[in-house]
Each structure stands twice: as structure tokens, then as C-alpha cells.
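Enquirer: Provided below are the primary sequence and the corresponding predicted coordinates.
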Amino acid sequence: MAVSRTVKFVVTTFVVAGAAAAAWFAWQDYTRNPWTRDGRVHADIIEIAPDVSGAVAQVRVKDNQAVKKGDVLFTIDPERYRFALSQAEANVQGREQELEQRRRELERRTRLSTAAITVEAREQAETAVATAAAEYDQALAALNTARLNLDRTELRSPVNGFVTNLQVNAGDYATAGRALLAIVNSDSFHVAGYFEETKIRNIREGDRATVRLMGFPDEIPGHVESIARAIADRETAQTSDGLIANVNPTFSWVRLAQRVPVRIALDRVPDDIRLSAGMTATVIVTPNGGGQNRP
């Protein structure tokens, strides 16, 4: 019986010690290797708004289609802008002829002596040339604007990416400055990991990071690109005059650590992973993982 009790005591002691050691190592891993399940895939969303107004003549893309920089997305009816360009070209020709005429008049009057022409008449001829030159330059500017407006009737993708939530159709009226289409910049995908403020001290720019998406088994290698320097303070509000902070005098007795966004750059995305902005991710940062900015 004594031996049996001793054995039980020893086994219990080893089990408790093993559990304590496992808990200690787990805690060290949790604190030294910061990680969070609160991660999101982000990407830049480019809102495409026309620079000129008019009816949409043709839509060249489909929803979720991949596009390259410079691809035509949709076109606006160009007829009125072609007419405006023709009018501007005709105006330039007229102003050019008028300028040449004024220059010839000035040249003839310059050759005349002061006995045949007054100083005032010569000055008036010089003023007429300057005025005609200014009107010609103005007509050239209007011509360039007309050409630009005609060119802007074709809406092109400014980045490589994907069309998302396409809702524009041929026949819709496009208003200048009003966004009609969105492009997800495929070169801007990154992950924002929201880490507790107690873990930020162990994170530095350049640290290695591992991203695990909820829907894919493969891991995505990356590195810490930057750490946010500000988050919203929900306990304060501005007064009516906006000059004095209005601080909430009460708070819960349990104070939760705030979450600070950490931007994770993706070094290499496996071919079988299709990223979509808004996906949920787990982010694990390895301190001293070859961070290039560490001292």
C-alpha cells in the first residue's frame, strides 16, 4: 500500500509538473510570439468616376473580371465631344488667320514714317497684335481641353485588378465626378492584424509574419510593414464648440486591452489561394525574425 501511494504521488507530481511546464511554455509562446485571430485581408479599392458627363455607350467588362492597367472599362457617348473638338479646331484656325492679319498690319505701319502715321496708330496696331495673340492662345487651350474631354470618354483602369460589384449598364447617365465602378487593386493586397496593445512592444517593422486564412490550409509568408500610430478613443467626445474634450467619467471595472492595427505585407501568395478583401485571417508574428529595422 505504501509503495502504491508513493507511485501515485510521484505520477501525480509529474503530471502536475508537466501541466505547469506546458502552461508556462504556452504562455511564453503566447507573449513572446504575438499572434491574433483578429486579422482581415485588405486591398485598395479604386472608385472609377468619369471626368465628363454623358450617356454610357458601352460597357467593356464583366463583374469580377480581371483587368490590366490601361484596359477600357466603359465608354461615354463621344458624339457631342467630337462636335466640340471640331468647333475648337475651327476657332483656332480663325484666330490664327486673325493674328496673321494683325501682324501684317503692324508690319506695314512700322515701315511708314511718323509723317504718314501717328504714334498712337502704331501703338494701336501693336495692341491689336497682342490681343489677337492672346485670343489665339486661348483658342489653343480650348482645343486641348476639347481633345482631353474626347479622350476622357473612354474610362480606363488605372491599376491592375478586378472589377467588383459591377452595376453600370449601357444607357445609364454618367455624371462627371460620380463613381460608377470599383476596381480592387490586385497589387495592394495586405493583411491588417489587430493586436492587443500589450503585445505591440514585441513587434517591430521587418519581423517575419505568418498569415493563415480561415478558408485555406496553406500559410502565407509575410513581414511586418508598419504599425498604426493612432486608434479612435471612444471614451471621449467633442463638445458643441469642438474645443474641449468631453471625457466619459465612468468605465467598466474590467479594462480590456485596446487593439492596434499592424500592417502585414504578403511576401508570396500560393497559387491556389484566391485573396478577397474582407477575408478573416490569423496572424502570427515572430520577433527578431530577421527584421531589417531592428537595432
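Expert: Thanks, I have the structure now. Since this is a predicted model, take the numbers as computed values, not measurements. Residues are numbered from 1 along each chain as shown.

Enquirer: Going by C-alpha atoms from here, please, whenever you check contacts or count neighbours.
Expert: Will do.

Enquirer: which residues in the stretch 51-200 of the chain form strands?
Expert: In the stretch 51-200 of the chain, the strands defined using DSSP state E, counting those that start in this stretch lie at 54-59, 66-67, 72-76, 154-156, 161-164, 173-174, 181-185, 190-196.

Enquirer: Identify, out of those, the most deeply packed stretch.
Expert: Highest mean neighbour count among these (mean count of other CA atoms under 10 Å): strand 190-196, with a mean of 24.

Enquirer: ok, residues contacting that strand?
Expert: 34-43, 257-266, 281-283 (CA atoms under 8 Å, 6 or more residues apart in numbering).

Enquirer: Distance to Thr145 added to the strands of the stretch 51-200 of the chain, as JSON lines?
Expert: Converted to JSON lines, the strands of the stretch 51-200 of the chain look like this (distance: least, CA to CA, whole Å):
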{"stretch": "strand 54-59", "distance to Thr145": "16"}
{"stretch": "strand 66-67", "distance to Thr145": "28"}
{"stretch": "strand 72-76", "distance to Thr145": "17"}
{"stretch": "strand 154-156", "distance to Thr145": "15"}
{"stretch": "strand 161-164", "distance to Thr145": "29"}
{"stretch": "strand 173-174", "distance to Thr145": "19"}
{"stretch": "strand 181-185", "distance to Thr145": "24"}
{"stretch": "strand 190-196", "distance to Thr145": "39"}
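
Enquirer: another structure for you, compare them:
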Amino acid sequence: MADAAVSEPIAASADSSADEAAFRRAAARRLWLTRLAIAIAVVGALWTGWYLLFGRNHVGTDNAYVSAEMAQVTPQISATVTEVRVSDTQPVKRGDVLVVLDPATPQIALAQAEADLAAARRRFRQAEASAGAASAQVGASDADIARARAQVSSAQADFDKARTDWTRRQALAASGAVSGEELTTARRAFESAQAAVAQARAGLDQAIAAQRAAQGQYQASVAVVAGSTEDTDPAVRAAIARVQQARLDVNNTVIRAPMDGVVTQRKVQVGQRVAQGASIMTIVPVGQLYIDANFKERQLRRVRVGMPATVTADIYGGDVVYHGRVAGISGGTGSSMALIPAQNATGNWIKVVQRLPVRIALDPRELAAHPLRVGLSTEVEIDISSN
């Protein structure tokens, strides 16, 4: 009985200790839950404040990359490479010599074109001289026609006299006043005068025909040079154009940098024969880079051209911030511009959130201080509070 009496207070004390420990645990749990709720409330309030003051006025994406309008260097003529003066990663300035081609063939073509031009000028001067000679020939033919007509008149007079003499002697022959020999002589003179008239008339016709030929030649010569000078003659101008093209080909044997930038993808070696229009290297204008940021379609509701934007590049991290502006919004999504666009007319269509490229123009001074390269990853935020 004594042991039972002693055990009862001990059991009561143990139950009290257990209840107290449970109470403490419950109190601690309530305290931590309260603290957690307060922390969540604070975080929620902070997030709400951030969203109201900042978040709702900014849209961002990490699907953004550095891009540039790169220049493809292509030869304008087909020739053999004699010098290559640059290598990959080398910075160049606009006008720097990149490649030199063999100038022998273009120089020969230039010499031929210059010779053709000289010949064309000579032909024009000859045409002018021919026109003058033809004009003089037309004038001379007038004198020939006048002389031929005088000869016809003279022959006609001789013919008329011979015919009169022969007619008279024929009339006197019956009476015996004129001998037969005299009559024969008169008849021969008449026939000779008649032939002379025919010959004189043929000479006149020939002179007239010669004048017509001279006039035709004169007109043809005048048509060649009419309304033109030596420098405006079509044949001369065509020859001048060939000379200019040949000189351009000679100049094109020296290939120069079209812009400031860095040489990339050099694909040409000394001794190689390059084809006209084939790309031999690329110039990347590192001072004129921009960002192509792909935003979700819902993010672009309030985005407008000209809005300010900030850019951070993975290569520098968050320590370097670039400032720029929205330069433009693409006219279509990447999928719509694909070689084979997606066809959603089938019944098993699943909606996919589309992204639209937005171009961000950067500050050239910031690019000069912290250079970027094409293809680098960036993060972009656009301030849409001005909308």
C-alpha cells in the first residue's frame, strides 16, 4: 500500500511534465507558424509593392542574343589570290586592304578596251570626213550634169544640122545635082550625129545617177554623225563604258573592308582562284551590335518602339548594364518565318505560346567600353511605364 501511495504522486508529476512539454511544443509551433505567416505576409507585401512600383512597368526575357548586320566580303571578279593581308579575329577599319587578286587579266582587258575606244573615235572622225567628201561630191555632180546637158545640146544641134544636110541632098539627088558619094557622106554624118545625141543623153543619165548615188552616200554619212559629237556618239560611248568597266575590274583586284569590324570566317588562301560573288570572309561590326530579344506574345501588349531598355550579358554578369531603346518589333514570329511554317489546321492542335523578336539598339559608347560578340546570351528588360 505504501508503494502504491508513493507511485501515485510520481505518476501525477510525470503527466504534468508531459503536458507541459506538449504545451511548450505547441507554443513553439504556434510561434514558428506565426513567424512564417508574418514572413509570408511581408514577402507578399514586398512583392506586391515591387510589382506595383516596378514589376508591372517592366517586361523581361533571358531569350535574347547579340546580333549584327554582318558584311559578306565577295570578290567582284574571278581571279587568283596573290596576297591575303588579314586573319580571323583581326580588327580592321573601313578601306583596309583585305585581299589582293592577280591584276594581269583585267589589265589586258583594260588595254583592249582603250584600243577599242581609240578605234571608235577614229571611225567617228572618218564618218565626219566622209560626210564632207560626200557633200563635195554632190556639188561636183551638179557640174557634171551641167556639162552632160551641154553635150546633149551640142550633139542635138549637130544632129539637126546633119539631118537637114542629108534631107536637102536627098531632094537634089533625083535631079543629079548631088553625087551619090556626097549623098552617102551626108547620110553617114546624119547617123553619126544621131549616135552622138544618144551617147550625150546616156552621159546625162549617168551624171544624174551619179548625183543620186552621191546624195545617198551623203545622207548616209550625215545620218551616222547627225546630232552627235565625238564624245556623244553611241559607238564611242559604248567603248567608254567598256573602258570604265575594265578599269573597275582592275580596281576590284584589291578587295577592301566595307566597314569597321572584326574578320570572321576567313575562307581564302594565297594561290586560290576565287569566283565572282563567292564569300571569302565576314566582317562583324562589333561597334554596331544590337540585341534580338524574343518576348512572349502576352508581354508585348504595352511595348512600343522607342521605349528604354536595359541589357545584361552573361559574359560580364550583372556588373555591366547596357542601356538601349526598342528599335523595332518583328513582323512575324520565328515559327511563321520558318522554311516550313507550322500547320495548325489539324485536329490534334496544341497551343504553344509564341515569341516575337524585338530589336534593342545599344549605346555605342557602352559597347566600346565593354565589347560584345555576335551570338552571346543576354537578359533584357523593357521599361513600359512611359506607355
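Expert: Yes, it's here. Computed from a predicted structure; not experimentally measured.

Enquirer: From the contacts of strand 190-196 of structure 1, which land in strands?
Expert: Secondary structure assignment by DSSP state E places 35-42, 259-266, 281-283 of the contacts of strand 190-196 of structure 1 in strands.

Enquirer: hang on, the earlier thing: filter the contacts of strand 190-196 of structure 1 to the buried ones?
Expert: 34-43, 259-266, 281-283 (16 or more other CA atoms under 10 Å).

Enquirer: Check the secondary structure at Arg304 of structure 2 for me.
Expert: coil (DSSP: H, G, I helix; E, B strand; the rest coil).

Enquirer: Quick check, it in contact with Val326.
Expert: Yes - here Arg304 of structure 2 reaches Val326: they are 7.2 Å apart, a contact under CA atoms under 8 Å.

Enquirer: In structure 1, what sits opposite Pro285 of structure 2 in the alignment?
Expert: In structure 1, Pro285 of structure 2 lines up with Asn185, judged by TM-score structural alignment.

Enquirer: Spatially nearest residue to its match (excluding sequence neighbours)?
Expert: Gly161 (4.4 Å; CA to CA, 6 or more residues apart in numbering).

Enquirer: Tell me who's in contact with that neighbour.
Expert: Ala66, Val67, Lys68, Lys69, Ile183, Val184, Asn185, Ser186, Asp187.

Enquirer: and if we set it to 10 Å?
Expert: Going by CA atoms under 10 Å, 6 or more residues apart in numbering, Gly161 of structure 1 touches 44-46, 64-69, 182-188.

Enquirer: do Gln101 of structure 1 as well
Expert: By CA under 10 Å, 6+ apart, the neighbours of Gln101 of structure 1 are Arg95, Glu107, Ala128, Val129, Ala132.

Enquirer: Among these, which lie within helices?
Expert: Per DSSP state H, helices hold the following members of the contacts of Gln101 of structure 1: Arg95, Glu107, Ala128, Val129, Ala132.

Enquirer: And for the third one, nearest residue in space, chain neighbours not counted?
Expert: If the residues on either side of it in the chain are set aside, Ala128 of structure 1 comes closest to Arg102, at 6.3 Å by CA to CA, 6+ apart.

Enquirer: Would you mind finding the match for the one you found in structure 2?
Expert: For Arg102 of structure 1, the aligned position in structure 2 is Ala127, judged by TM-score structural alignment.

Enquirer: Hmm, its match is touching Gln219, no?
Expert: No - taking contacts as CA atoms under 10 Å, Ala127 of structure 2 lies outside contact range of Gln219: 11.4 Å.

Enquirer: who has more neighbours, those two?
Expert: Taking neighbours as other CA atoms under 10 Å, Ala127 of structure 2 and Gln219 compare with Ala127 leading, 18 against 15.

Enquirer: what residues are up against the closest residue to Arg178 of structure 1 other than its chain neighbours?
Expert: Nearest residue to Arg178 of structure 1, sequence neighbours excluded (CA to CA, 6+ apart): Ala49, at 5.2 Å. Contact analysis of Ala49 of structure 1 by CA under 10 Å, 6+ apart lists Leu155, Ala174, Thr175, Ala176, Gly177, Arg178, Ala179, Leu180, Leu181, Ala182.

Enquirer: picking up where we left off before, which residues touch the match of Pro285 of structure 2?
Expert: So Asn185 of structure 1 contacts 43-46, 67-69, 157-163 (CA under 10 Å, 6+ apart).

Enquirer: make it 8 Å
Expert: Counted by CA under 8 Å, 6+ apart, Asn185 of structure 1 has contacts Ala43, Asp44, Ile45, Ile46, Val159, Asn160, Gly161, Phe162.

Enquirer: Good, wrapping up.
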